[in-house]
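S.K.: could you look at this predicted model? Sequence included:
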Amino acid sequence: MNLLTKLFGSYSKKELKRIEPLKQAVLALDDKYTKMTDEELKGQTAVLKERLSLGSSLDDILPEAFATCREAMWRVLTIKPFPVQIIGGIILHQGRIAEMKTGEGKTFTAALPAYLNALNGKGVHIVTVNDYLAKYQGEMMARVFNYLGLTVGLAIPGMEPDEKKKAYACDITYATNNEIGFDYLRDNMVTYKERKVQRGHNFAIVDEVDSILIDEARTPLIISGQGEQSTELYNVADRFAKTLRPIRVAETNEKEDNDEIYEDYDYIINEKQKTATLTKRGVKKAEQFFSLENLTDPDNITIQHHINQAIKANGIMQRDIDYVVRDGEVIIVDEFTGRLMYGRRYNEGLHQAIEAKEGVKIARESKTLATITFQNFFRLYNKLSGMTGTAMTEESEFSEIYKLDVVEIPTNKPMIREDCPDVVYKTEKGKFNAVINDIIEHHEKGQPVLVGTITIEKSEQLSAMLKRRGIKHEVLNAKYHEKEAEIVAQAGRKGAVTIATNMAGRGTDILLGGNAEFMARAEMRRMQFSEELIGEASAYGYTDDEEILNARKTFAELNKKYKAEIAPEAEEVRKLGGLYIIGTERHESRRIDNQLRGR
C-alpha cells in the first residue's frame, strides 16, 4: 500500500463512504415494508411506476425499490440481501463494476438494480457465462420478480425466434453472453424489422464481467455460411509439414532473419508470439515438394497459405492443451476457463489444418456473414454494469475501454483465508515432487485439497504421480468436462483431492463437507427418477404438474436429510483448516490466479 493510499484512503473506500447514506436509507425502510401485507407489497410496483411517470428519476425511487425487492426476496426465497449486497446493487445501478468476493451472493445483489431499472419498461438484460447459470438464476429470481408483477424471460440456444422475441419483450431477460450477441447479429440479417427478436439495449448487468469484457473482449462472434468445398490441399500441406524440422525460439529474436543460424532447420516456431515461419531451407523444400519455381509468386498464394496453416497446426497448436479430439471432431479448449467450446472453430483454415494433422474428417470451409466482438457489442448499451470476484487487476482496462470504474465491496464477514507467498524451485521435477508431498501431508490429516494447473498435460502428469503414491483423487479438465459439476460439488469433502486445469467461472460452489443438493440429485437417480424430472425438482419455475411437485417434495426431503448428515463432516473440515488450495504455476492473467484462491 503506497503512502497516498494510507493518507487519503483507497478509491473504493471513498466511494463506499459516498454510498453509505443511500444504503442507510434502504435499511431504514425495512420495518415499514416488513409490516406490509402481501397485497400492499405487490402494489408497490404500480406505485413506483406512477412516481416515474410523474417525473421522478430512478435515483429518486432507489431506496423504496430496493426495500420492496429485499422484502419480496425474504417472503419468496427466505433470503434478505445483506447491507454489503445493497451497496453492490447501488454500484450496479450506477453503471459501474462491483468486485464482490466468491460466495458473497452476486445473484441476489443483481436482483435489486434489475428490479429498479425494469420499472421504466425499457428492459434489463442479466448476462451470465453459461446456459445452466442463466436458466438456474432466471428461474429462481423469476419467482421474486413475478411476485412483484414483473415479467422474466430466458434467452438460451435452441429457442425459436418467437420464443426469443417474447423473452426479450419481458421486463428482465436472463441470457448468456454468446446467445445475446448472436441474437444481435441475427437481428441485423433479417429482411423485415418485425422479425427482430431484441427490442433495444437499455441496461445490462454482466456476471463474471472480467471474463466476458476482458478475457473474451476481442473474441469475434461469427455467423457463417457454407463456403467452398474443403480442398485436398489441407492433407497435402499437412504431409509436407510433417517432413519438416522445426526450431523453437522462446521469444522475439532479432536474428530471426539470419539464415545462417537456422540453416539446419525448415521453420521457426516463436513460442511467445505463437507464429511459425519457413526458413530459407524450408522455402526450397516447399518449392521442390509442390513443383514450384517461386513459392512467393502471387499465383502461389493459396499453396503458401495452406503451408503456413499446416506448420502452425503442427508446430504451435497442441492436442489436449489448445484443443481435444472427441468423436472424430476437433474441439477448441477455452484458454481462460478450460471449458470445451462446442461449435467454435478456428478461422482462416487453421481448424481444417488441425483436422488434417489429426486425421479426422475435414469440414467444409465457411464464409463470414456477420461478426461482432463482445467489446463492441456491450458498448451498444445505454448503461452497462458488471460484477465479479476479481476485477481490480483489470481496473485500467475497464476504465480505458468501457469507461467503467471498479469499486471493491467488503465481504459480509471478515476474510479469514490465509494467502501464502510463492515458493520457487530450481527444477520442475523438484517443484512437482514438493507439490505431491504437500498434497499427501494435508490429505493424511483429512483436509480437502484443490490443486490448480494451467494445462491438461500438467494435470495428467500430477494425476499419474498421485496414482503411483496410491492417493485417490479426481481430475477436472476439458477431457472430463461432463463430470465438472459432480467433481467440483464434492471437492470440499473430508480427504478429497481434486486436480483442476482452471477454476475461472466454474459456477458450482465448493461446500465444506460436501454438497447436499448434489447428493440429493444422485439419490433421485438411484430412485429411478428421469433426468428431466431431477432437473425440474431443483428448479424454481411455477408448475401445477403433480409429477414435478412430487419430485420437488422428494428433493426437498433428501436435501434436508443430507444437509443434516454432512453437518458434522463440514465442522470437522473447518477445524482442519478448510479447503487447502495449491496453485502449481502462475497463469498469464493474475485474475485467474485470484479466482483459484477465491474457491
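M.R.: Everything's here; your move.
S.K.: only C-alpha atoms from now on, for both contacts and neighbour counts.
M.R.: Noted.
S.K.: so who does the nearest residue to G328 once chain neighbours are set aside touch?
M.R.: Among residues not flanking G328 along the chain, V360 sits closest, at 5.6 Å (C-alpha to C-alpha, 6 or more residues apart in numbering). Applying C-alpha atoms under 8 Å, 6 or more residues apart in numbering, we find V360 in contact with 328-330.
S.K.: so which of the residues you listed is the most crowded?
M.R.: Among those, the one with the most neighbours (other C-alpha atoms under 10 Å) is V330, at 22 neighbours.
S.K.: so what's that one closest to, chain neighbours aside?
M.R.: Nearest residue to V330 in three dimensions, chain neighbours excluded: V324, at 5.9 Å (C-alpha to C-alpha, 6+ apart).
S.K.: count the residues that sit near that neighbour.
M.R.: Neighbourhood size, V324 [other C-alpha under 10 Å]: 17.
S.K.: how about the one 10 residues further on?
M.R.: As a burial measure, the neighbour count of D334 was computed by other C-alpha under 10 Å and equals 17.
S.K.: if we can go back for a sec, and the residue nearest to V330, what helix or strand is that in?
M.R.: Using DSSP states H and E, the element containing V324 is strand 323-326.
S.K.: what distance separates that strand from the centre of its chain?
M.R.: Strand 323-326 has its C-alpha centroid displaced from the chain centroid by 20 Å (C-alpha atoms, centre = their mean, to the nearest Å).
S.K.: what comes up buried for that strand?
M.R.: Residues of strand 323-326 classed as buried: 323-324 (neighbour count, 16 or more other C-alpha atoms under 10 Å).
S.K.: I'd say Y265 and R245 touch.
M.R.: Yes - between Y265 and R245 there is a contact at 5.3 Å, judged by C-alpha atoms under 8 Å.
S.K.: so the residue nearest to G328 versus A353, what's the distance?
M.R.: 10 Å (C-alpha to C-alpha, to the nearest Å).
S.K.: for Y265 and R245, indicate the residue with more neighbours.
M.R.: For Y265 versus R245, the count of surrounding residues by other C-alpha under 10 Å is larger for Y265: 17 against 14.
S.K.: put this next to the first one:
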Amino acid sequence: MLGIGTVAKKIFGTPNDRKIKATRPLVDKINALEPEFEALSDQGLIDKSDEFKGRIEAGESLDDLLPEAFANCREAARRALGLRAFDVQLMGGIFLHQGNISEMKTGEGKTLVATFPAYLNALTGGNVHIVTVNDYLAKRDAEWMGKVYSALGMTTGVVYPQQPEPEKKEAYAADVTYATNNELGFDYLRDNMKSSLEEMNQRGHFFAIVDEVDSILIDEARTPLIISGQAQDRSDLYVSIDKLIPLLQEEHYTIDEKTKNVTFTDDGNEYLESILHENDLLEEEQSLYDPESTTIVHHVNQGLRAHKMFLKDRDYIVRDGNVVLIDEFTGRMMTGRRLSEGLHQAIEAKEGCDIQPENVTLAQVTFQNYFRLYDKLAGMTGTAATEAEEFGQIYGLGVVEVPTNQPIERKDEDDAVYRTEREKFEAIIGAIQKAHEKGQPILVGTTSIEKSESLSALLTKADVKHNVLNARQHEQEAQIIAEAGKLGAVTIATNMAGRGTDIKLGGNVELKILEAIAADPEADPEALRQRIEAEHAADENAVKEAGGLYVLATERHESRRIDNQLRGRSGRQGDPGRSSFFLSLEDDLMRIFGSERLEKVLATLGMKEGEAIIHPWVNKSLERAQAKVEGRNFDIRKQLLKFDDVMNEQRKVIFKQRLDIMKAEDLSEITSDMRGEVIDDLIDRYMPPKSYADQWDMEGFKADVAQQLSLDLPMVEWGDEEGVDDDEIADRIENAALEMMTDKAEKFGPENMRMIEKQVLLQTIDAKWREHLLTLEHLRSVVGFRGYAQRDPLNEYKNEAFQLFESMLDGLRQDVTQKLSQVRPMTEEEQQAMLQQIEAQRAAMAGAVEQAVSEDNPAGDALEGFDETDPTTWGNPGRNEKCPCGSGKKFKHCHGRLN
C-alpha cells in the first residue's frame, strides 16, 4: 500500500518538479522573443543593454526585464560563440538569478548558464562576481565568456594572484569579474588593511555566482582565510622535537583517525617528560602540567601529528624543498597555503626542509562569512542535493535540480566489496584490461597520489598504456583530460572534483585542431578543421560503440558528493557510459567508519580468494557510513562558524570604522570625542564618584595627564581649591587639551593635521585589531576546557570576546589620544638634520653602487683613438657595456650618462 507522501508526489509532483514547472512560462516567453532579437544588428544588441539600464533607473524590476535580457544574452552568445542555449540552461540561469543553487550535471554547459543572470544583474551597475575554483578556469572563462559580454556592451575582468594593482583595480571595476574564492577573500582582507579609499580594489558585494559551489562553500569552508606576518624564528625547537618523535612507542599515544588527532597516554606523558628533561627542552623542576609547559606540549603534539596523521604524497608533497599541501577534495596542490599553529613547521622538520617561521594573524575571515557579505548569492554544481540542508541553514540558498538536456544513458553498477586491498587491485586491473581490449576509454578515480602511483605501477606491469593526473601533473591537467575520452585511453586521476573541463568522447576536437595547426603552420586551417572534424566523428562513434566512458573508482570517498562528481564525468549530454566502485575492507572509509555488521556478514559468507560481494544492501550500508562522516563534518563547520560569527560581528564594526575614517574629510570631532572619554576615565580613576577631596590622588592624576595628554597642569593645586568638583576639573582639562590641539593645527596647517589624524587613527586601529585577533586565538584554544566545569564553551567565548573587544576599544582611545598629543612640528634645525641624514644615506648608497661597478669592471685600456671631447671616436657601445674610456664602469654610468 502506498504512503500518503508517495500518493501526494504522484499527484502534485515533488517540490523540485513544481519549481521546474514554474519556470516554463518564462522560458516560453524568452523563446517567443527569439525572432525579434535575431533581427537586431550587432549594435542593436548593445543598444538594448542601454535601453534596459534606462528602464531599471526608471524603476522597472529585474524580474520584469528577465525575458528580454535573457533573449538578448542568448542571441549574443549565439553570435559570439556559436552556442545557442538550451531551454534547461535558461532554467538554470533563472534559478541563479533567484538566488538558488542550480544543480546541473557535468557537460550541461554551466559556464554559459552563468552569463544570463550575470548580464541581467550587471545592468543595475552593481558588481557581479563569478567565482571559480582555480586561476586557470577564471582566466579561461573570462576570456571565453568575455566575448558574450562584449557583444552586449559589457566589460569583463579577471582577478588572479600577484596581479599588478592597477590591473586588479580595473578588473574589479568591470561589469562582470571572474575570480577564485581565495583571491576574492584575500582582496577583501587586504582592502581592509589599506590606508586610503583610492587604494581599495573591491567596490562592494552585490551579486556572486559560485561555480562548483559545493567545493567552495562546503569542502573549503572548514579552513579560514588568514593574512599573516612573520613571528620569531623557532626552527631549532621544531628540529629538536622532531628528533624525539621516533623514540615514542605505540603505547605512549592514541590516534583518532576520524578527527586527525593524537593524545598521549599516562605512560606517554611520563616518558615524554623524562626525554624532554634529558634533552634540556624542559627545565629540571618543571613538569608537563605546569602552565609554562603549554608551548612545548603543544609543539610535541604537533610533531606527533605531523609524523602519524600527515602522509607524504597523500596530504602533501615535497617540491623544490618546500612542503606543498594537497587539497583532499580536488587532488590539487595548494601552493602558498600553510597549516597553522606550528603544524606546517613540524612537517617541514619531519621532511628535512627549510623551516619557515611561524606566522601571526593580521586579518582573517571564513568563506562562510565572506560569501554572506553579498546582497545576493547563487551557485552551480553537478552535486548539491546531498548538502541541501547545509546550504539552506548557513547561506539561505535553495537547491534546485535542473533536468538534463538529454536523458542520462549511463549505467551505475552496484559496489563490489573485496576482503583485502590486494584482491581489490587484482580485480581492478582485470576490469581495466577487459574494457581496454574493446577500446573503451577508462577514467580510474583514486583518493591519493600514493594510490594513483601504485596503481600506475601495476598497470605498467600489466603492459597497459595510461596517463596519470594528480598534483604532480598539475600543469598538464587540461591536456590529459582532453585525451581521456579517446578510444582505448586509460587515465588515472586523483579526485576529479571541480576540474572544470569536460571529457569528450573521441577526444577534444578543438585541441586536435590546434595541435594540427601547430604541427603544420602552412596548411589551410579550414581544410584541416574539416578533416579533423570528420575523423573525430568516426572516433566518437567508435567510443560510443565500445560503451562510452567507463568510470572506475578504486575507493569510496568520505563524501558521497565527491563520488557522484567522479561518476558524473561519464554520460554527459546523453552519451552512453558506465560507472562502478571497487572497495575492500582495508579501505580507510570501511576501516574507520564502516559497519562491523558488514564485516561479520562477509566473514559468515566464507568468501573465496578474489571473490566480491555485490548487493544493493552493501550500497545502503556504505551510504549510511558516508552520511555519518558528512554529518560530523557539517557539525565541525557549524561549530567553526558559531565561533567565527562572534569575531565576524567585531570584524564588521572595525572594518566599518576604518571605512568611515577613510571617507571622512575632518576627523577632529572623532578624536575630540575619544579625548573626552579618556579624560572621563581619568576622572573616574583618580576622583571616584561619591568620594571626598582628601581621598583623591591628585599626584597620580597629574602624572597620568602628563603622560596621556602631554599637559603639565597644576592638578594638586586644583584639588586643594574650595568647592571644586569633578565636572569643573574635567572642563579645565578639556579646555587645556583643546587649546593645545588648536595650536598644533595652526602650526601644522589644517590639511596636514587632518592627514596626521587619519593616519594615526588607522595605524592604531590596525595594531589593536592584530593584538585582539591573537588574544581571541588563544581564548579559542583554551575555552573548550570550560566544558569540564559544565559551562558552555561558546557562551564563555562570546562573553569574554565581548569584554576583550570593549577593553580593545578603551585601549584604542587611549593610544590615539596619547599619540596625537605627542605629535609636534619639526623645528627648522631638525628638518635640516633629517635632510642631511637622507642625503648622506643616498651618497653612501651611490658610492656602494659605484664601488660594486668598478669591482665588477676593473679599469682597462681606452678604445684606440678615443677622444673624450669627440663622441664620434667612442664607437657605438650599448648602455650596459663597458665605457670606451677604459674606466671599467658601464657606459651609462660614465661617458654615456645622460646630462
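M.R.: Happy to help now that I have it. Worth saying up front: this structure is predicted, and the values here are computed from it rather than measured.
S.K.: overlay them and tell me the TM-score.
M.R.: Overlay of the two chains. TM-score (TM-score structural alignment, normalised by the length of the first structure): 0.90; 558 aligned residues with a C-alpha RMSD of 1.8 Å.
S.K.: picking up where we left off before, out of the contacts of V360 of the first structure, which ones does the second structure keep as well?
M.R.: On the basis of both residues aligned by TM-score structural alignment, their matches' C-alpha atoms under 8 Å, what survives of those in the second structure is 328-330.
S.K.: got those residues as TSV, with distance to E232 of the first structure columns?
M.R.: Conversion of these to TSV gives the following (distance: C-alpha to C-alpha, whole Å):
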residue	distance to E232 of the first structure
G328	18
E329	18
V330	18
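S.K.: D320 of the first structure: which of those is nearest?
M.R.: V330 (10.4 Å; C-alpha to C-alpha).
S.K.: the closest one pairs with which position in the second structure?
M.R.: Mapped onto the second structure by TM-score structural alignment, V330 of the first structure lines up with V323.
S.K.: and stretch 197-204 of the first structure, which stretch of the second structure?
M.R.: Aligned by TM-score structural alignment, stretch 197-204 of the first structure falls on residues 201-208 of the second structure.
S.K.: in the matching stretch, what's buried?
M.R.: For stretch 201-208 of the second structure, by 16+ other C-alpha under 10 Å, it's 201-202, 205-208.
S.K.: go on, stretch 354-361 of the first structure?
M.R.: Per 16+ other C-alpha under 10 Å, stretch 354-361 of the first structure contains these buried residues: 354-358, 360.
S.K.: kindly report the same for stretch 360-379 of the second structure.
M.R.: 360-372, 374, 376-379.
S.K.: also stretch 457-471 of the first structure?
M.R.: For stretch 457-471 of the first structure, the neighbour count (16+ other C-alpha under 10 Å) marks 457-460, 462-463, 466, 471 as buried.
S.K.: so it corresponds to what in the second structure?
M.R.: Counting by TM-score structural alignment, stretch 457-471 of the first structure corresponds to residues 450-464.
S.K.: which residues sit against that stretch?
M.R.: Against stretch 450-464 of the second structure from outside (C-alpha under 8 Å, 6+ apart): 313-314, 425, 429, 433, 446, 465-466, 468, 470, 492-494.
S.K.: same thing with stretch 233-252 of the second structure?
M.R.: For stretch 233-252 of the second structure, contacts defined as C-alpha under 8 Å, 6+ apart pick out 264-269, 271, 275, 299-300, 303-304, 307, 345-346, 349-350, 355-358.
S.K.: drop anything exposed from those residues.
M.R.: With burial judged by 16+ other C-alpha under 10 Å, the buried subset of those is 264, 268-269, 271, 299-300, 303-304, 307, 345-346, 349-350, 355-358.
S.K.: next one: the match of stretch 197-204 of the first structure to chain centre, how far?
M.R.: So, by C-alpha atoms, centre = their mean, the centroid of stretch 201-208 of the second structure is 16 Å from its chain's centroid.
S.K.: so where do the helices sit in the stretch 201-350 of the second structure?
M.R.: Under the criterion DSSP state H, counting those that start in this stretch, helices of the stretch 201-350 of the second structure are mapped to 213-214, 235-244, 266-278, 294-308, 343-350.
S.K.: who wins for proximity to A527 of the second structure among those?
M.R.: Closest among these, using C-alpha to C-alpha: helix 213-214, at 41.2 Å.
S.K.: and that closest one against the first structure, how far off on average?
M.R.: With mean C-alpha distance after the TM-score superposition for the first structure, helix 213-214 of the second structure departs from the first structure by a mean of 0.6 Å once superposed.
S.K.: that helix packs against which elements?
M.R.: The contact analysis (3 or more C-alpha pairs under 8 Å, 6 or more residues apart in numbering; DSSP states H and E) places helix 213-214 of the second structure against strand 376-381.
S.K.: where in the first structure does the strand it packs on fall?
M.R.: Counting by TM-score structural alignment, strand 376-381 of the second structure corresponds to residues 383-388.
S.K.: please pull up the equivalent of G146 of the second structure in the first structure.
M.R.: Match for G146 of the second structure (TM-score structural alignment): A142.
S.K.: out of the contacts of V360 of the first structure, which is nearest to A391 of the first structure?
M.R.: Among those, and counting by C-alpha to C-alpha, the member closest to A391 of the first structure is V330, at 32.7 Å.
S.K.: where in the first structure does the strand or helix carrying A737 of the second structure align, residue-wise?
M.R.: Taking DSSP H and E as the criterion, A737 of the second structure maps to helix 726-748. Aligning helix 726-748 of the second structure against the first structure (TM-score structural alignment) gives no matching residues.
S.K.: mind listing what's buried in that helix?
M.R.: 726, 729-730, 733-734, 736-737, 741, 744-745, 748.
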